[in-house]
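J.: only geometry, no sequence info:
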């Protein structure tokens, strides 16, 4: 197998697991978890935020590991965490064990994506790198859709959610083994890099990007944490059991999220500022639909599709914006953006859980929609510029 296909397949498998069932599984199975473990909506928000805190920590550790040891170690560690965490969820006897399993599983997403840019840069010819990175990113959408489909089919067939998670754990272990083998050729000493100072990233021109990333972290994680439960608590969509109706969210979310693969072309056609506004408005409409029509087939499908498109395209759009702001520090600049997203991801679910407990799920989702709409209105074309300042220090 050529390096292109070997690394692309390894990255596809890793992101399918870590950004599929490992990162999305808690929200996908929240109706079942609430029933089995007697979890309140406020506790659910705390557990989700704990998991996204793991994602935040994983991003930081992954950067250090990649810089010192190369990309193989953080990727393998991430998949090991995913396998252990998913397996713990499958056998969890109580809420503390479930929470720890969710933390480990979601930690894996922070470890396992960004090092693939380094791995592909080392092992794939320059002309083929964009295609390889696109294949890696596709694993996210298809992993989410596959997890949703598995949950729907197994639940409708009367199969326990524990068996479903056991199958996810087996898939994660298989991905771990495959990546361990595929990445053997990129385990050498990392290339020397100049010392980089984080402070050069915190320039005034970068504040809008970090602000949008923070809002995106809140709105996207509130949706994936609570949308399925909102549908189940409202009675579900027609013809599907209430406790598995939320699976439709993740199926549509993942499949329509594949639109993210054409983000570059869309950005070229309409410009980055307009694309950012439209994506945040799509997020606002998505949350509003879940708040107002959670039992409508059309409402659920459109809501999930808009959210999937928003999440997949926004990730790429923020990378484009980061590249413009930090042309000399592309990897570190985008990591800073992801940390802003992760901060919003930590704070969003716990705040949303408390709001839902106090006011109800519908007002909570409407509040989330208002935040996304406000972020869309705040985007200005003047924010999108080539570089915050001419120096771009690297030492």
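T.: Arrived safely. Computed from a prediction, not measured in an experiment: that's the story for all the values here.
J.: going forward, measure contacts between C-alpha atoms and count neighbours the same way
T.: Fine.
J.: need the contact list for the residue lying closest to residue 8 once chain neighbours are set aside.
T.: Sequence neighbours aside, residue 132 is the residue nearest to residue 8 in space, at 5.2 Å (criterion: Cα to Cα, 6 or more residues apart in numbering). For residue 132, the contacting residues are 4, 5, 7, 8, 120, by Cα atoms under 8 Å, 6 or more residues apart in numbering.
J.: please compare the first structure with the one that follows:
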């Protein structure tokens, strides 16, 4: 449940508060009238106690339930709105009621509770009862004050009903908008997860299969078989995964996880805990070396970085090395990684065939998704410098 409840629940709480304060204002007036009164003081205190008890039952029950109980609303109408003024008229005398009509005044707040807490037909019935009360209490002697109370009963019921309708409508619209936003966010999350899996498959399984199909490595070599086994395990986890987030973005290498990572086998890690960047990059290097690429790697003063940063940099390096294997026409690459304070610069260079930056190999899908998008997602920047027959240089910089 959302913090603060739904829009409808918030509307109900507001109406309860407003009608409760309205009743409280009438009770304060009643208390002042009883304290100042001199006629039949004990009886007045009994009547005030009855009003207080009826109010406590009505609003106390509503507070516990979250909304008015129709039975208690009717009880309040009959006791506070009708029996109290009529009883006061006959117990204290007509003159007392007309001179100090606080018992009639309570009918306005009873009408407000009825207007909000009852159905439309029931509201009409409750208002009729409340309109009859001051007329019966006045015993046929109409006064301007009583006509004012009649108007107060009607206006209180109407305003409470209108406020309740408006707030309910706004609350419902708010709930619908929130539900649509939640659904949209869920769709975005699913799309992001699918893209993460697509990138991981492109960087791992597809790169391995492409290299084997091109005959660049011996498929029976132990290191190649080991890599294929890890990637098969990753595919198996991906297929068998239920609603648990996948491991595509949680690890450095081709199997999508590392010790202490976010995969099912190793439990969950703190997503923004700092991890050694060098270990993540070395895992990517070893993965490419399994497919026969010779890599000269140099690391200098690499800092610890948040885990998502290490994951993205390692994945981008994997894609750059895969591109050397698949497109550069060379079996050699150089990787250098150096710290820059709290950041890092990683460079992958080859002396292969190179390419026209306007027409990247494979349509540029790997560079766009696995390199540029990954770096942009962590606040970094990727630059690719290449030309036909002049090799390729990929520079990854974080932060940008």
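T.: Great, that's in hand. Bear in mind that the values here come from a model prediction, so they are computed numbers and not experimental data.
J.: after superposition, what's the TM-score here?
T.: Scored by TM-score structural alignment, normalised by the length of structure 1, the superposition of the two chains gives a TM-score of 0.25; 141 aligned residues with a Cα RMSD of 5.7 Å.
J.: the residue nearest to residue 8 of structure 1 and residue 334 of structure 1, how far apart?
T.: For residue 132 of structure 1, the distance to residue 334 of structure 1 equals 19 Å [Cα to Cα, to the nearest Å].
J.: residue 131 of structure 1 now?
T.: Per Cα to Cα, residue 131 of structure 1 is found 20 Å from residue 334 of structure 1.
J.: ok, which pair from the contacts of residue 132 of structure 1 is furthest apart?
T.: Spatially, the most separated pair among the contacts of residue 132 of structure 1 is 5 and 120, at 10.5 Å (Cα to Cα).
J.: the more surrounded of these two?
T.: A direct count of neighbours by other Cα atoms under 10 Å for residue 5 of structure 1 and residue 120 places residue 120 higher, at 25 against 14.
J.: what count of nearby residues applies to residue 278 of structure 1?
T.: Around residue 278 of structure 1 sit 17 other residues, with neighbours defined as other Cα under 10 Å.
J.: quick one: it and residue 285 of structure 1, what's the gap?
T.: For residue 278 of structure 1, the distance to residue 285 of structure 1 - Cα to Cα - is 10 Å.
J.: got it, and residue 115 of structure 1?
T.: Residue 115 of structure 1 is 34 Å from residue 285 of structure 1, by Cα to Cα.
J.: neighbour count winner among the two?
T.: Applying other Cα under 10 Å to residue 115 of structure 1 and residue 285 shows that residue 115 carries more neighbours, namely 25 against 22.
J.: surely that one is in contact with residue 61?
T.: No. If you go by Cα atoms under 8 Å, residue 115 of structure 1 and residue 61 don't touch, sitting 11.1 Å apart.
J.: between these two, what contacts are shared?
T.: Listed as contacting both residue 115 of structure 1 and residue 61 by Cα under 8 Å, 6+ apart are residue 74.
J.: where do the strands sit along structure 2?
T.: Applying DSSP state E to structure 2 gives strands spanning 274-276, 294-300, 304-306, 332-340, 343-350, 381-386, 392-398.
J.: residue 185 of structure 2 is nearest to which of those?
T.: With Cα to Cα as the measure, strand 304-306 is the member of these nearest residue 185 of structure 2 (24.4 Å).
J.: how about the contacts made by the closest residue in space to residue 104 of structure 2 that isn't next to it in sequence?
T.: Distances taken as Cα to Cα, 6+ apart put residue 85 closest to residue 104 of structure 2, at 5.4 Å, once the chain neighbours are dropped. Shown in contact with residue 85 of structure 2 (Cα under 8 Å, 6+ apart): 97, 101, 103, 104, 133, 134, 137.
J.: what's the spacing between the last one and residue 305 of structure 2?
T.: Taking Cα to Cα as the measure, residue 137 of structure 2 and residue 305 of structure 2 are separated by 81 Å.
J.: any idea how far the closest residue to residue 20 of structure 2 other than its chain neighbours lies from residue 133 of structure 2?
T.: In this structure, residue 20 of structure 2 finds its nearest non-sequential neighbour in residue 59, 6.8 Å apart by Cα to Cα, 6+ apart. Separation of residue 59 of structure 2 from residue 133 of structure 2 (Cα to Cα) stands at 22 Å.
J.: repeat for residue 197 of structure 2
T.: If you measure residue 197 of structure 2 against residue 133 of structure 2 using Cα to Cα, the figure is 73 Å.
J.: the two: who's more crowded?
T.: The residue with more neighbours, out of residue 197 of structure 2 and residue 133, is residue 133; 22 against 19, by other Cα under 10 Å.
J.: measure the more buried one to residue 84 of structure 2 for me?
T.: Applying Cα to Cα to residue 133 of structure 2 and residue 84 of structure 2 gives a distance of 9 Å.
J.: same question, residue 15 of structure 2
T.: Look at residue 15 of structure 2 and residue 84 of structure 2: by Cα to Cα, they are 25 Å apart.
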